[in-house]
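Peer 1: I'd like to go over a predicted model; first the sequence, then the structure.
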Amino acid sequence: MAPTAVAMAMFTACSPTKKEETSTGKPIKLVVVEPGHFHAALVQKQMYQDVDSVVHVYATDGPDVNAYLAAIERYNSRPENPTQWNEQVYKGADFIEKAIGDKSGNLVILAGNNQKKTDFIKRSVDAGLNVLADKPMAINPEGFELLKQAFASAKEKNVLLYDIMTERYEVTNALQRELAQSAAAFGELQKGTPKDPSIVKESVHHFYKFVSGQPLVRPQWFYDVEQQGEGIVDVTTHLIDMIQWAAFPETVINYESDVELGEVKRYPTKLTLDQFKASTKADSFPAYLTKDVKDGVLDVYANGEINYKLKGVHAKAVVIWNYQAPEGTGDTHYSIMKGSKANLIIRQGKEQNFKPVLYIEPVGNAADYEAQLAEAFKAAQDKFPGIELKKIAKGWEVVIPQKYDTGHEAHFAQVAEKYMGFLKEGKLPEWEVPNMLTKYYITTEALKKAQKK
């Protein structure tokens, strides 16, 4: 997506005006399949113009679907801007067969158990249904092969398969991408080395957190890497996506010729039974987790690092999961892109009040750089009105108006809005599918390599 479209999406997601329909002219009707992750509900945190308010839900009976339905009820009953979703629910072991057979809608929303997700994707597109899936769409090499088949089937059936990449809608990410394309402000993207990569993205997450003002209850299976996926194939999908999206915007990337995998790492987060209980509300570790419990402590391989070359540029993606953020903090993100004239850095630590802030730090002492930056920054201001440069010791801070800080939860609606636009057009941008395949090739191959150590 071009940066201009990112800026526009900041506003349109909250108050859509265009008619949402598929390229066949049929209104969009949602089908939610086995919602096991809170992201399924976040897609429905707002209504969409002319998207049918009746949502058909197919799931096994249990706490996962009940948590999803409770979240929808909270959205429907909130005092300000309540939603009006009418959830029609089928619960049964044959839920996927019913969902495909009933064809009660034309857009399947998938956010749940990742062990099953790739199969659900394939079966949905085989049935001629569009699919908007939470990340990751594949968690191992076998899943990647099935995902390739799913994309081939989607092309044959003329339906659209897309994953929910919310980080493209975070304004500091969008501005970093915008400025990286400016020869005057950034120069040329450096190649870097394995020890000093040109692009680094690091994401820190927490198992115990609050979502929509409520303590998040994780499904027990979330802690089983065979069902959720290891960290190296889960959150890293966002980081790999950001690297591709920012460094090579709207460019087709071929995983067979443009990717060279380097060093990879994986290591566990250790959780006590009390921490597991607080997060899941379960009384004990389920039987399928006993393989990962040592001396009463659960090892969750949620942490990973991928070093690789993308079109000759050295990059690194790091994901870290802690149990709970310190008081007053939350998930954090660090990102650097190194140019010949300046480095573009996003920091989100204590100094930034745990809000992402974009910095421009010049390389060397070019006397005329400040004038070049000021001129180049005007183009960014045209696309993001109200942003300013603030001089600091090491360079400049990009001051961003509050109106752009829509929050992570709002990004799900922004992704959905963008995807619905693709449905209306009847196609994805040319680069999206090959780049999704590249992303999942990198994560699943990195997992295979890390597990051999």
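Peer 2: On my side now, so go ahead.

Peer 1: Could you use CA atoms for every contact and neighbour count after this?
Peer 2: OK.

Peer 1: what's near enough to touch the residue nearest to the spatial centre of the chain?
Peer 2: The centre of the chain sits closest to residue 165, judged by Cα atoms, centre = their mean, with a distance of 3.6 Å. With contact set as Cα atoms under 8 Å, 6 or more residues apart in numbering, residue 165 has these partners: 135, 238, 241, 415.

Peer 1: try it against this one:
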Amino acid sequence: MNVKPRLLTGVCLSTLFLTLSCSTEQKMETSIPTTFEGKENEIKLVTLDPGHFHAHLVKKASYPQVDPQVHVYAPAGPDLQAYLAAIESYNTRAEDPTDWKMEVYTGADFLEKMVSEKKGNVMVTAGNNRNKTKNLLAAVKGGFHVLADKPMAIDPEGFNVLKEAFEEAAKNDVLLFDIMTERFEISTILQKEFSLVEEVFGTLQSGSLEEPAVTKESVHHFYKTVSGKPLQRPGWFYDVTQQGEGIVDVTTHLVDLVQWECFPGKIIDYTKDIEMINATRWATDLTLEEFTRSTGLTEFPEYLNPYIENGILKVYGNGEINYKINGVHAKVSVIWNYVAPEGSADTHYSIMRGSKANLVIRQDKKENYRPELYIEPISSTGLKEFQDTLFAAVQKLSAKFPGLGVVKVTDANAWRVEIPAEFRTSHEDHFREVTEKYLEYLVDGKLPDWEVPNMIAKYFVTTSALEMAKK
């Protein structure tokens, strides 16, 4: 699609039936507030380069505080078209439709245009990661609050730019925050809650390299369904210089959860509290047929040539990181397969080892690929007393999670946590939940004291691991 640098109108995108501004010379607003009180429509969104489906999942719901008028700055092409089509599907769905109104600018100078026009006060971005960190820096320098998809940095150079971005955000009194959806998964929330019950969990163990105190493993799939439709990924998603390797991408969530669960509310200083041990990476092989099914492209783009061997595309989406945080051994790993077996989906495994019990999340075939939390006492003696203590803990937690229960696992010294259905929200719902939390922070005018240093620590772990794995 060849479009001169200008605002796209509803005529230009008539196939999407979107309500777009027809003005190419709108006057700049003299002042858009960057402090908030929770009033209706006070958040004015701009979206930058929405090349990843997470960009539209943030807008799958409406928010009273957020103005439905959204200014989009992006290069013209299939990524933008897919984003706009998804927004239109939310606007026209039968149940609880949204009312987003999109004004789009597609000039090559879209970043500079966004900063100079300043038509909003909060920038949302989820897309190609090659320039994302520099874009974040430009946005906070321009006075935008920023809600960014992970990863915010994909290499050590990006990590240094990200640190600068946080410094600039503090100078300009704006909030730079990444979208950590997995904090809203109920099995993870309850794993954290039970780890705080010393009578049941005891204390977090130090562990060892061979048996880490906390392990988090994630399995993802290149070909999947999102919002009820097969996901069509952009070709650049398979270029690790644009998307980032798996060891700096999905592991962002896992490293975040290690910090969030094991050391809640505590500031992590990466210069003192983190010790990197080792890291590895390996590739997933994709045929051209599989690539075509995922992207709609009939040939491998030239930028993928360095990763093609004998007609097979090698995508470094897999990785493992072993490190110590505050003296505790942790391991995170990610695996990318092409497609999930019939009836399955992305999966998550996690264990926190306590002095009295282990807290284990499993999401395999036995659990019908739904994450379930198990409580497994360390000792096989005194199980009746342990059960009584566990029941008492569940009773207390029920005040916060009504309907919560536990059931003994047949022929095993373990209990499965019974999670009420109303607490089981989907991965797509988590984008709404994390956005609502960010809106609360905007009204507060600050992030919790631990958020920024812990984001920096998180990206230190992932980018350092990439450097380590490549040696």
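Peer 2: Arrived safely, thanks for sending. Model, not experiment: these values are computed from the prediction.

Peer 1: Among the contacts of residue 165 of structure 1, name the ones in helices.
Peer 2: 238, 241, 415 (DSSP state H).

Peer 1: so what corresponds to the first one in structure 2?
Peer 2: When structure 2 is aligned by TM-score structural alignment, the residue opposite residue 238 of structure 1 is residue 253.

Peer 1: Kindly report the same for the last one.
Peer 2: Structural alignment places residue 415 of structure 1 opposite residue 434 in structure 2 (criterion: TM-score structural alignment).

Peer 1: Without its sequence neighbours, what residue ends up closest to its match?
Peer 2: Spatial nearest neighbour of residue 434 of structure 2, excluding adjacent residues (Cα to Cα, 6 or more residues apart in numbering): residue 181 at 6.0 Å.

Peer 1: returning to what we had before: quick one: the residue nearest to the centre of structure 1 and residue 415 of structure 1, what's the gap?
Peer 2: The gap separating residue 165 of structure 1 from residue 415 of structure 1 is 7 Å, by Cα to Cα, to the nearest Å.

Peer 1: now the strands: where do they sit in the stretch 151-300 of structure 2?
Peer 2: Secondary structure of the stretch 151-300 of structure 2 (DSSP state E, counting those that start in this stretch): strands located at 176-178, 214-223, 225-226, 229-230, 274-286.

Peer 1: okay, the last one sits on what stretch of structure 1?
Peer 2: Residues 259-271 of structure 1 are the counterpart of strand 274-286 of structure 2, counting by TM-score structural alignment.

Peer 1: next one: the second one
Peer 2: Mapped onto structure 1 with TM-score structural alignment as the criterion, strand 214-223 of structure 2 occupies residues 199-208.

Peer 1: Report the mean deviation for the matching stretch after fitting onto structure 2.
Peer 2: Here the mean offset of stretch 199-208 of structure 1 against structure 2 after fitting is 0.2 Å, by mean Cα distance after the TM-score superposition for structure 1.

Peer 1: List the buried residues for that stretch?
Peer 2: 199-205, 207-208 (16 or more other Cα atoms under 10 Å).

Peer 1: List of residues touching the lengthiest helix in structure 1?
Peer 2: For structure 1, the helix with the greatest residue count under DSSP H is helix 432-451. With contacts defined as Cα under 8 Å, 6+ apart, helix 432-451 of structure 1 is touched by 137-141, 144, 148, 151, 230, 232-233, 236-237, 240-241, 244, 250, 252-255, 259, 261, 264-266, 306.

Peer 1: Narrow those residues to those in helices?
Peer 2: 141, 144, 148, 151, 236-237, 240-241, 244.

Peer 1: between the residues you listed, which has the most around it?
Peer 2: Of all these, residue 236 has the most neighbours under the rule other Cα atoms under 10 Å, reaching 29 neighbours.

Peer 1: what's the distance between that residue and residue 423 of structure 1?
Peer 2: On the measure of Cα to Cα, residue 236 of structure 1 and residue 423 of structure 1 end up 27 Å apart.

Peer 1: for residue 401 of structure 1, same thing?
Peer 2: Distance from residue 401 of structure 1 to residue 423 of structure 1, by Cα to Cα: 32 Å.

Peer 1: who has more neighbours, the two?
Peer 2: Higher neighbour count among residue 401 of structure 1 and residue 423: residue 423, with 22 against 12, using other Cα under 10 Å.

Peer 1: which residues touch the more buried one?
Peer 2: Contact analysis of residue 423 of structure 1 by Cα under 8 Å, 6+ apart lists 21-23, 160.
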